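Student: just to be clear, the model below is a prediction. Sequence and coordinates:
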Amino acid sequence: MQRIIKNGQVIDETWHLLAKDATLDGVPNCDDIIVPLALWRDHAHALKARDGGLGVWLDSDEEIEEIADQLEYFQVIALNFPAFTDGRHSSTAYLLRQRYGYKGEVRAIGDVLRDQLFALKRCGFDAFALRADKDPYDAIKAFEDYSEVYQASSDQPLPLFRRRTA
């Protein structure tokens, strides 16, 4: 079983991430699933009627604006990083938290490495499914790499100079 980092702890994964080419055939009604955006587009009505938890995942070339008015249906929004160097979804997580006020889980999936975790958390991610060959117990130490941050972000809305004068 895969382990993920969620809210600063390593936990067992309970959600089923469906592949990009998945269909609804054979998917149990009560399982918690994270579906690709294309499957949501084609079967939103059937997915909303399920008993299990529902999440959606977006590839790096898919925009959150496409489902911004449907966020209440998703307990998890997973954002795929196809390569370590592709950081487009950092902005997506920030938009989810700041512009759209999304309170559910925002999960980083794909080529996610320890070096990204501290910055991704600042953008609004609260869960991380690391690359399969990486140890989540080692990666969780990334949150201790810095004791203070200067810039404002999703996890700290005030910059350091404002916090110091308050």
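Tutor: Arrived safely. Numbering: from 1, shown residues only.
Student: only C-alpha atoms from now on, for both contacts and neighbour counts.
Tutor: Fine.
Student: tally of neighbours for T92?
Tutor: 23 (other CA atoms under 10 Å).
Student: buried ones in the helix or strand encompassing it?
Tutor: Element membership for T92 (DSSP states H and E) is helix 88-98. Buried residues in helix 88-98, counted by 16 or more other CA atoms under 10 Å: 88-90, 92-97.
Student: please apply the same query to stretch 5-13.
Tutor: Going by 16+ other CA under 10 Å, stretch 5-13 has these buried residues: 5-6, 10.
Student: second structure for comparison follows:
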Amino acid sequence: MSKLIINREIVDNRWTRVVANEQGEVSLPSEGAVLVPYQYWLANRDALSNREVAVCFAPTDEPESLPVDANVFPMIACEFPAFTDGRGFSIGRLLRVRYGFKGELRAVGDVFKDTLNYLARCGFNAFEVRADKDINEAIKGIDDFTEFYQSSVDVPSPLYLRRPVAA
């Protein structure tokens, strides 16, 4: 079983992530919790209603198209196909701030130490670290920075509002 970081702890990954093949087909395991592509869930949500299911947003998916309350999912993942593709940051922030998602928000794909702090600031609380990176080293990246000028999901007030007023 693979490991991931959830709420600053390294734990076993109980979800089976399924991806579409080149023909767009998805092969689901017969049992267990599954993480499916968002577009697959949209097309097959009635058939998936009897399973524990979570969705994975691709960078091209729009959270605005979610036809149900985001909180029906125990977990939502966002795909980061490359370090240079930051659309998942925006999707994560939208899910937390605009759509009020309270569950596990997971970053998957090209996720490593240098990105964890920024992901956490956008509301992510779970991270599937790249297989070629040491998860024990990566977890330290969540606290790479201790003070921020800008507001964020995790610290909603900007620095100038957090500073004590001079006497």
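Tutor: Happy to help now that I have it. Since the model is a prediction, treat every value here as computed from it, not as a measurement.
Student: what's the TM-score for these two chains?
Tutor: Between these two chains, after superposing, the TM-score reads 0.90 (TM-score structural alignment, normalised by the length of the first structure); 162 aligned residues with a CA RMSD of 1.6 Å.
Student: hang on, the earlier thing: now the buried residues of helix 88-98 of the first structure as TSV including distance to G53 of the first structure?
Tutor: Formatted as TSV, those follow (distance: CA to CA, whole Å):
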residue	distance to G53 of the first structure
R88	26
H89	23
S90	24
T92	22
A93	20
Y94	23
L95	23
L96	19
R97	20
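Student: how about the contacts made by the aligned partner of I139 of the second structure in the first structure?
Tutor: Using TM-score structural alignment as the criterion, I139 of the second structure maps onto I140 of the first structure. Neighbouring residues of I140 of the first structure by CA atoms under 8 Å, 6 or more residues apart in numbering: 5, 8-10, 114.
Student: and which of those residues is nearest L120 of the first structure?
Tutor: Sorting the contacts of I140 of the first structure by how near they are to L120 of the first structure, with CA to CA, puts R114 at the top with 10.2 Å.
Student: how many residues are close by the residue nearest to that closest one when sequence neighbours are not counted?
Tutor: Of all residues not flanking R114 of the first structure in the chain, A139 sits nearest, at 4.7 Å (CA to CA, 6 or more residues apart in numbering). Residues near A139 of the first structure, counting by other CA under 10 Å, number 19.
Student: okay, strands next: where are they in the first structure?
Tutor: Secondary structure of the first structure (DSSP state E): strands located at 3-6, 9-12, 16-17, 33-36, 54-58, 76-81, 105-110, 127-128.
Student: dump these to JSON lines, plus distance to K48 of the first structure.
Tutor: Putting the strands of the first structure into JSON lines (distance: least, CA to CA, whole Å) gives the following:
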{"stretch": "strand 3-6", "distance to K48 of the first structure": "25"}
{"stretch": "strand 9-12", "distance to K48 of the first structure": "25"}
{"stretch": "strand 16-17", "distance to K48 of the first structure": "16"}
{"stretch": "strand 33-36", "distance to K48 of the first structure": "12"}
{"stretch": "strand 54-58", "distance to K48 of the first structure": "8"}
{"stretch": "strand 76-81", "distance to K48 of the first structure": "14"}
{"stretch": "strand 105-110", "distance to K48 of the first structure": "18"}
{"stretch": "strand 127-128", "distance to K48 of the first structure": "23"}
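Student: many thanks, have a good one.
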